[in-house]
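> Got a predicted model here, sequence first, then my questions.
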Amino acid sequence: MKTKIYKLFLCCFVPVQLSCAQTNNQVKGLLFDELTWNVQDSEGTPKPMDTIVYDGKLALHLPKGHNAYLKNIKLENFEIEFDFIGFSMPGLGFRGQDKDNHELIYFRKIASGREDALQYIPIFNGSLPWQLYNYPKYERNAVFAEKKLASFPLTIENYFEQGPIGDSLRYEMGKRGVKYSSEAQLYFINEDVRAIDDMGQLTAGLFRKTKASWELWDPLVWSHVKIIVVENQAIVYVEDMELPKMTIDLKRDIVSGEISLRSQFYDAFYANISVKDLNDTILAMKKDNTRMLSDTYLRTWQLSPKFVKNENEALFQLDSLKSSGATWKKIQADEDGLINMSRFVNKMSGSVVLKTSIDSKDGQNVKMHFGFAKYLMIILNDKVVFSGEMDTKEKEGRVFVDDETVDLELIKGKNEIFLVSTGDEQYHQNWGLIAKLENLNGIKID
């Protein structure tokens, strides 16, 4: 197996280009400077590189929404290791074709020890569909490095008010040697977790409730990560470099592309980066994770052109679509039965209709289980049987096939089903659905 290893060093001095012949397993030094990295904001505007000493390490600092793209190196199969610090969703982009199309693995330090600490999502056309790709397959548990700052009695909860930290809470923290700036904000995460955001000072905190006390932890501590990408698979290691925390089947095409370090909603820091180009497939990594999806899933659909939905005239608009001669495109759900709409439309705006048909041997009722983001109307044989918005409180808005259930009153013969689907037009992140029938007794799906 041929490999090339790239060591990426942070440097404060004047950049000097290193020149050396490439041979197998040779280390090539790459300066962490603007000759090596292209830093951009979320709109793709070039930004200057910022290096900083943070928690004892010289690091690349990426402000909120900034990404650093490795220049002049495109990789398909590779191994990368790095240290990182980030309060919310720092991560690695890879196999990037442009800023809106790549694979993404990111880290929720705020969720350390929970089932959603690690997240994989494929990025199509700039969407961020985290609600569609969820545990236990695309989100996994991991424990990131943290530092305990102090313990408080359970009664400290009386001082937890969302917004600027109040004087009473600030006083109690000060007695224990913990200080945040006057701009620090307290946020409610769940019943057992509160977060302190003081990113103007590049600090943060997490209150976690135990049976006996509230503990305050500093999440902005260096964690070490290794990610191996070969063919259609990625393996993620956190802290322990021998035992992987996540093994996933990737959703995008197997192609060479850009590697990027990413900061999405808060500042992030990266140090001690090494990249190994794996030119040959590592056959030992390959394993058959294929699982046969039940035939009850509705996987084949016809997709309409986009249109602007009028809530009060949706049926009239559907009739117009059916009679207009518009071109419908055949689409397939992925191996999980999921329709990620950003694969098929280039902008998360407007609505689409998906249609299929069900042949029933006799008139009967059958339940359809489904999940969706963010709005859905279901029309069976010209009758609206469901119309609603996804429940973002249940399971934090993640999409599962058993989120919703509706009774389908099938007639003997052909039954037409139309799904009017609208995505997240506010944040442009999630748009998709998944559906299956409870059984196929006397039923044939188109």
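Alright, I've got the coordinates. Numbers count the residues shown, from 1 in each chain.
> contacts, neighbours, all on C-alpha from now
Fine.
> Okay, helices next: where are they in the protein?
167-175, 314-323 (DSSP state H).
> So for stretch 220-237, what gets flagged as buried?
220-237 (16 or more other CA atoms under 10 Å).
> An error on my part: the question was meant for stretch 105-124.
Buried, per 16+ other CA under 10 Å, within stretch 105-124: 105-112, 115-124.
> Please apply the same query to stretch 333-343.
333, 336-343.
> From residue 424, how far off is residue 127?
Applying CA to CA, to the nearest Å, the value for residue 127 to residue 424 is 10 Å.
> Need the residues touching each of those two.
Counting by CA atoms under 8 Å, 6 or more residues apart in numbering, the residues touching both residue 127 and residue 424 are 348, 430.
> Report the distance from stretch 301-312 to the chain centre.
26 Å (CA atoms, centre = their mean, to the nearest Å).
> scratch that, stretch 79-91 is what I was asking about
For stretch 79-91, the separation from the chain centroid amounts to 14 Å (computed by CA atoms, centre = their mean).
> again with stretch 41-49
How far stretch 41-49 lies from its chain's middle: 21 Å, per CA atoms, centre = their mean.
> Could I get the buried residue list for that stretch?
Buried residues in stretch 41-49, counting neighbours by 16+ other CA under 10 Å, are found at 41, 49.
> Which members of the buried residues of stretch 105-124 are positioned in strands?
Using DSSP state E, the subset of the buried residues of stretch 105-124 located in strands is 105-107, 118-123.
> Could you export the residues you listed to CSV, including columns for distance to residue 311?
Conversion of these to CSV gives the following (distance: CA to CA, whole Å):
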residue, distance to residue 311
105, 36
106, 36
107, 38
118, 37
119, 34
120, 34
121, 31
122, 31
123, 29
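> from those, which single one is nearest residue 367?
Nearest to residue 367 among those is residue 121, at 29.8 Å by CA to CA.
> Quick check: the closest one vs residue 240, distance?
Residue 121 sits 23 Å away from residue 240 when distances are taken as CA to CA.
> One more: residue 420?
Counting by CA to CA, the gap from residue 420 to residue 240 is 46 Å.
> Which one's more surrounded, the two?
More crowded of residue 420 and residue 240, by other CA atoms under 10 Å: residue 420, with 21 against 12.
> then this one, side by side with the first:
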Amino acid sequence: MKIRYTNLLFIVLFSMLFVNGQQSIFQEGAYIVYSEDNEKVVLKDTLFKGRRALKLDGTSSSIALLDDINTKNFRVEMDIAGQVMSGLGFHAKDGMNYQFIYFRPQMGNTSEAIQYIPIYNGALSWVFYNYPVYETSTDIKSLEWFHAAFEVRGKNLKVFVNDEPEPKMNISILDNPVDSGKLLLRSLFGPSYFANITWQALTNTEIKEKTLPQTDFLTKWEISEQFPRDTITDYFDNILKRANVADNWKTINMVEDSYVNFSRYFKHPRGVLVAKTSIEADNQSIKNLHFDFVGRVKIILNGNDLFTYKKIRFERVFDSTFSIGLPLKEGKNELIVIVEGDAAFFGKGFRYLGRNQHTNWGFIARVED
């Protein structure tokens, strides 16, 4: 009889944790909460509109990290009631590197309601990864409960809302330092409530990756080390001199990502750098350079200044927001882009997990005849 009771107790506990193969996760005490100053915080579950929930207020409690599940192919479901930005981080190496999918309830029924971003070294590069691919619409409201399901197989991410059969988002996720890892919850600029969170491992189904399209986006660059930002007028000229003297260039070429996202390459993105590339021309000609950027930028071709933007640009980045003529000579042409990023927009930088840094830093560029 003792054995039977023990088995019965095990079955009851097992059934509490698993429903249709789904394991209840983010149970109180099973995760670590960090403030935006990277301090560990002890939280108790709260009650919000009839549901027992984990509350993150976005400042004194910013992220909740669950490190006892190594996720790769999975389905996570939860109820969310958020004010501004509420989301799930997955394939997390740590609190600085992960895939992030989040909701903007205040933007319900607009193209900005759901957004996916790869987080590199703490950078929330939301101005790069936007509509029509990485942002989409759904019917949600601020601080009202809705149900969300996230399904990842290989590089495919699907997001379902309120048990609708068709996903609101169905995309290929971009490379990050790991293709599996921890889970985390995150709230920004206001409170978010998370309830009834479950996780289920999915079979490692092979999914054919889409062939990368042949494009004329410039993705192959040599980049310098990062240098401190300055407020002196025309300090970019000095940055170029310092980069050439240091002669410490790193080749980058992420062909799957048309955005040149510098936060990917620095553990603490917060400076200004020089990027250079070569363009071969069969003869002397004028082509078009289509581009967009964040922060401040300067573009130089064969030693001649082509474009300078001295204000701080902080808007969504799209192909062809700016276009200029590119006078090419026959043979090799050196194109240089000096880029500062968005840190100055926030004063000393965007605050995340105890440090000020860039959250958007880079550009998009392509050459067209």
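That came in fine, so what should we check first? Since this is a predicted model, take the numbers as computed values, not measurements.
> Let me see the TM-score of these two.
The TM-score (TM-score structural alignment, normalised by the length of structure 2) is 0.85; 339 aligned residues with a CA RMSD of 2.4 Å.
> Tell me which of residue 127 and residue 424 of structure 1 has more neighbours.
Neighbours per residue (other CA under 10 Å) separate residue 127 of structure 1 from residue 424, with residue 127 holding more: 24 against 18.
> hang on, the earlier thing: okay if I get the buried residues of stretch 333-343 of structure 1 as a markdown table plus distance to residue 185 of structure 1?
Formatted as a markdown table, these follow (distance: CA to CA, whole Å):
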| residue | distance to residue 185 of structure 1 |
| --- | --- |
| 333 | 42 |
| 336 | 40 |
| 337 | 41 |
| 338 | 38 |
| 339 | 38 |
| 340 | 35 |
| 341 | 36 |
| 342 | 34 |
| 343 | 37 |
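> ok, so of these, who is nearest residue 76 of structure 1?
The shortest approach to residue 76 of structure 1 among the buried residues of stretch 333-343 of structure 1 belongs to residue 343, at 20.6 Å (CA to CA).
> how about that closest one, what's its match in structure 2?
Using TM-score structural alignment, the equivalent of residue 343 of structure 1 in structure 2 is residue 264.
> Just give the nearest non-adjacent residue to that match, would you?
Spatial nearest neighbour of residue 264 of structure 2, chain neighbours left out: residue 120 (4.9 Å); criterion: CA to CA, 6 or more residues apart in numbering.
> Need the counterpart of the one you found in structure 1.
Residue pairing (TM-score structural alignment): residue 120 of structure 2 is matched to residue 124 of structure 1.
> Tell me who's in contact with that match.
Contacts for residue 124 of structure 1 were tallied using CA under 8 Å, 6+ apart; they are 100-102, 342-343, 346.
> nearest spatial neighbour of the counterpart of residue 59 of structure 1 in structure 2, skipping sequence neighbours?
Matched to structure 2 by TM-score structural alignment, residue 59 of structure 1 sits across from residue 53. Excluding the flanking residues, the one nearest residue 53 of structure 2 by CA to CA, 6+ apart is residue 195, at 4.5 Å.
> Check whether the one you found really touches residue 49, as I assumed.
No - the criterion here is CA atoms under 8 Å, and residue 195 of structure 2 misses it with residue 49 at 10.9 Å.
> So which of the two has more stuff around it?
Set residue 195 of structure 2 next to residue 49 and count neighbours by other CA under 10 Å: residue 195 wins out with 24 against 11.
> where's the more buried one relative to residue 304 of structure 2, distance?
Using CA to CA, residue 195 of structure 2 is found at 57 Å from residue 304 of structure 2.
> Residue 332 of structure 2 too?
Residue 332 of structure 2 is 15 Å from residue 304 of structure 2, where distance means CA to CA.
> More neighbours: which of those two?
Between residue 332 of structure 2 and residue 304, residue 332 has the larger neighbour count (other CA under 10 Å), namely 14 against 10.
> Map the more buried one across to structure 1 for me.
The alignment partner of residue 332 of structure 2 in structure 1, by TM-score structural alignment, is residue 414.
> wait, that match sits on residue 358?
Yes - Residue 414 of structure 1 is in contact with residue 358 according to CA under 8 Å; the separation is 5.8 Å.
> which ones are touching the residue lying farthest from the centre of structure 1?
Largest separation from the mean C-alpha position in structure 1: residue 362, at 43.1 Å (CA atoms, centre = their mean). Taking CA under 8 Å, 6+ apart, we find residue 362 of structure 1 in contact with 410-413, 442.
> And residue 6 of structure 1? What does it align with in structure 2?
In structure 2, no residue is matched to residue 6 of structure 1 (TM-score structural alignment).
> Was I right to think residue 6 of structure 1 contacts residue 276?
Yes - counting by CA under 8 Å, residue 6 of structure 1 does reach residue 276; the two are 6.1 Å apart.
> Find the residues that touch each one of the two.
With CA under 8 Å, 6+ apart, residue 6 of structure 1 and residue 276 have no common neighbours.
> what's the distance between residue 443 of structure 1 and residue 234 of structure 1?
Distance of residue 443 of structure 1 to residue 234 of structure 1, given as CA to CA: 38 Å.
> what does residue 58 of structure 1 give?
Plainly put, residue 58 of structure 1 is 28 Å away from residue 234 of structure 1 if you go by CA to CA.
> re the thing from before, which one of the buried residues of stretch 333-343 of structure 1 is nearest to residue 40 of structure 1?
Out of the buried residues of stretch 333-343 of structure 1, the member with the shortest distance to residue 40 of structure 1 (by CA to CA) is residue 342, at 23.0 Å.
> Am I right that that closest one is in contact with residue 431?
Yes - judged on CA under 8 Å, residue 342 of structure 1 makes contact with residue 431 at a distance of 6.8 Å.
> list residues touching both of those two?
By CA under 8 Å, 6+ apart, residue 342 of structure 1 and residue 431 have these common neighbours: residue 348.
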